[in-house]
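A.B. asks: based on what follows, work out the 3D shape:
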Amino acid sequence: MNNGKFLEACLNEGCLKQLANNISMASNLGAKRFELCSDLHLGGLTPSVNAIDCAVKNLTNSAELVVMIRPEAGNFFVSAECRNLMQKQITLAANAGAHGVVFGAIKHGELDLEVTRSLVATAKQHGLMVTYHRAFDTLTNSLSALDKLISLGVERILTAGTPWQSGQSAVDGLNQLNTYLAHSANQIEIVIGGGVTIENAEALWQLIKNHSYNAAVHVHSCVHNENGAINAEAINKLLSKD
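C.D. replies: Okay, here's the model as predicted:
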């Protein structure tokens, strides 16, 4: 039972056998969505088609898989060449059975509207949901960007409510997250992630519950053991009753 909590777990591609076990275990325990990446030590890059296929085949309980579309590490500027590659990767993810894709594009501190629009269009052509990742936390005018992402048909935004690479967690961003949730008025799902732990997650669940917001909590390190395996006890604690 997830007690009305929508938990999204970020998984690294790694060993496919471990990935299969992680997806199967966590979805059986109540995780409802997985973000699949490669090279999480670089902030998360596009995973292989084999990894996407493996993850899809091991989903249970109607859990969803969203795939990171980020060909290169570094900042979130997307060149024309990179955009073309991202469009191809979106198509590959769709063909491998993904339910959605995760990407972001920034130009001079602002939402790159042209690139984002074209990538959203590619995703929609393949029936994929779109999450705009934590590039959102680098924006100089996040509320304006939030409105634009809603108008483009983006389904979700991943944010900590704190500046990117500030060292602060989502709990430090509670006030800003509340602003995003209220401003979006349930027109888009706010996926709260960044430094989430078993200990601080309750404050995030409470924020969501207080206003019946369209929102989820996104976790990574707190649900993995040192060897990269999903920690069942951690998932259970995150989804335990209030």
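A.B. asks: going forward, measure contacts between C-alpha atoms and count neighbours the same way
C.D. replies: Noted.
A.B. asks: what comes up buried for whichever helix in the chain runs longest?
C.D. replies: Ranked by residue count, the top helix of the chain under DSSP state H comes out as helix 80-95. Judged by neighbour count (16 or more other CA atoms under 10 Å), helix 80-95 contains these buried residues: 83, 86-87, 89-94.
A.B. asks: contacts for it?
C.D. replies: With CA atoms under 8 Å, 6 or more residues apart in numbering as the test, helix 80-95 has contacts from 46, 49, 52, 67, 69-71, 100-101, 115, 119, 122-123, 126-128.
A.B. asks: to compare with the earlier structure, here is another sequence to fold:
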Amino acid sequence: MGILLEACVGCYKEAKKAELQGADRIELCDNLGEGGTTPSYGTIYLATQNINIPIAVIIRPRGGDFVYSNDEFEIMKKDIVICKELGVETVVFGILNKENKIDIERTKELIDLASGLKVTFHMAFDEIDDKFEALNQLISMNVDRVLTKGCKTCALDGKNTLKNLVEKSDNRITILVGGGVTYKNYKELLNYIGCNEMHGSKIVGTLK
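C.D. replies: Predicted structure coming up:
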């Protein structure tokens, strides 16, 4: 299997450019300076109409932590419904509880709501201390992939953990490696970690 390159983009223009530069999938966001928030309806719509590679949309109502209020959770649910209506391939989200563990109940609710779409659990995963317990929880919920840098800094620092996560996943979930991954270093990381998918805002070049 060849390597899949997912380009993280902050607007429609960047999404189009990433496709032209050879990205295999787009993660469509707004506000990348805050780690990415959900893009507008219009942005998602136009991307689904004019981009010919799979689109993943981040479901994140704000920057900051991943412990959400009831109202924020309702926003996330509505955004998933919109993504289903517009025909995206994947929704990307992560919800933690106050102990920085996966909020199992809410995560299951979003997964059920996203039925028919693929699900990526995003870098909220990197806030969790016991990543291997969390990995097994995501596998048990049939999550398709987890986006992670293996630590709180970057994939280069977390490469040993990432390698172990790939081994522990045993092809039951995809480890999508991100965090400082670029077109200049992804092959080196790929060879060490042994993953099949890589993610970054510069994974296929500079998008600005």
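A.B. asks: TM between them?
C.D. replies: Overlay of the two chains. TM-score (TM-score structural alignment, normalised by the length of structure 2): 0.92; 207 aligned residues with a CA RMSD of 1.8 Å.
A.B. asks: what about the contacts of helix 80-95 of structure 1, which one has the most neighbours?
C.D. replies: Greatest neighbour count in these, by other CA atoms under 10 Å, goes to V67: 29 neighbours.
A.B. asks: what does that one align to in structure 2?
C.D. replies: Aligning on TM-score structural alignment places V67 of structure 1 opposite V57 in structure 2.
A.B. asks: helix, strand, or coil at its match?
C.D. replies: strand (DSSP: H, G, I helix; E, B strand; the rest coil).
A.B. asks: what's the top strand by length along structure 2 in contact with?
C.D. replies: Assignment by DSSP state E gives strand 4-9 as the longest strand of structure 2. Contacting residues not belonging to strand 4-9 of structure 2 are listed as 15, 18, 23-30, 32, 196-204, 207 [CA under 8 Å, 6+ apart].
A.B. asks: would you write a ChimeraX line that selects the buried entries of these?
C.D. replies: The buried subset of the contacts of strand 4-9 of structure 2, as determined by 16+ other CA under 10 Å, is captured in ChimeraX by this line:
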select :15,18,23,24,25,26,27,28,29,30,196,197,198,199,200,201,202,203,204,207
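A.B. asks: could you dump the buried residues of helix 80-95 of structure 1 into JSON lines with distance to S144 of structure 1 added?
C.D. replies: Formatted as JSON lines, the buried residues of helix 80-95 of structure 1 follow (distance: CA to CA, whole Å):
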{"residue": "R83", "distance to S144 of structure 1": "23"}
{"residue": "M86", "distance to S144 of structure 1": "25"}
{"residue": "Q87", "distance to S144 of structure 1": "25"}
{"residue": "Q89", "distance to S144 of structure 1": "28"}
{"residue": "I90", "distance to S144 of structure 1": "26"}
{"residue": "T91", "distance to S144 of structure 1": "29"}
{"residue": "L92", "distance to S144 of structure 1": "31"}
{"residue": "A93", "distance to S144 of structure 1": "29"}
{"residue": "A94", "distance to S144 of structure 1": "30"}
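A.B. asks: look up how far T206 of structure 2 lies from the spatially most central residue of structure 2.
C.D. replies: In structure 2, the residue lying closest to the centroid (CA atoms, centre = their mean) is H122, at 4.2 Å. Applying CA to CA, to the nearest Å, the value for H122 of structure 2 to T206 of structure 2 is 22 Å.
A.B. asks: just to revisit the earlier point, out of the buried residues of helix 80-95 of structure 1, which one sits closest to I235 of structure 1?
C.D. replies: Using CA to CA, A93 comes nearest to I235 of structure 1 of the buried residues of helix 80-95 of structure 1, at 26.5 Å.
A.B. asks: identify the residue of structure 2 aligned to that closest one.
C.D. replies: Taking TM-score structural alignment, A93 of structure 1 has C83 as its aligned residue in structure 2.
A.B. asks: ok, now N21 of structure 1?
C.D. replies: Using TM-score structural alignment, N21 of structure 1 sits opposite K16 in structure 2.
A.B. asks: my read is that the match of V67 of structure 1 contacts G36, right?
C.D. replies: No: applying CA atoms under 8 Å, one finds V57 of structure 2 not in contact with G36, separated by 9.9 Å.
A.B. asks: now do the shared contacts for those two.
C.D. replies: Shared contacts of V57 of structure 2 and G36, defined by CA under 8 Å, 6+ apart, are found at C29.
A.B. asks: D130 of structure 2: neighbouring residues, count only.
C.D. replies: Around D130 of structure 2 there are 12 residues (other CA under 10 Å).
A.B. asks: counterpart of it in structure 1?
C.D. replies: The alignment partner of D130 of structure 2 in structure 1, by TM-score structural alignment, is N141.
A.B. asks: so what's the nearest residue to that match once chain neighbours are set aside up against?
C.D. replies: For N141 of structure 1, ignoring the flanking residues on the chain, the nearest one in space by CA to CA, 6 or more residues apart in numbering is E110 at 7.2 Å. With contact set as CA under 8 Å, 6+ apart, E110 of structure 1 has these partners: 139-141, 145.
A.B. asks: then S40 of structure 2?
C.D. replies: If a contact means CA under 8 Å, 6+ apart, then S40 of structure 2 has D30 as its contacts.
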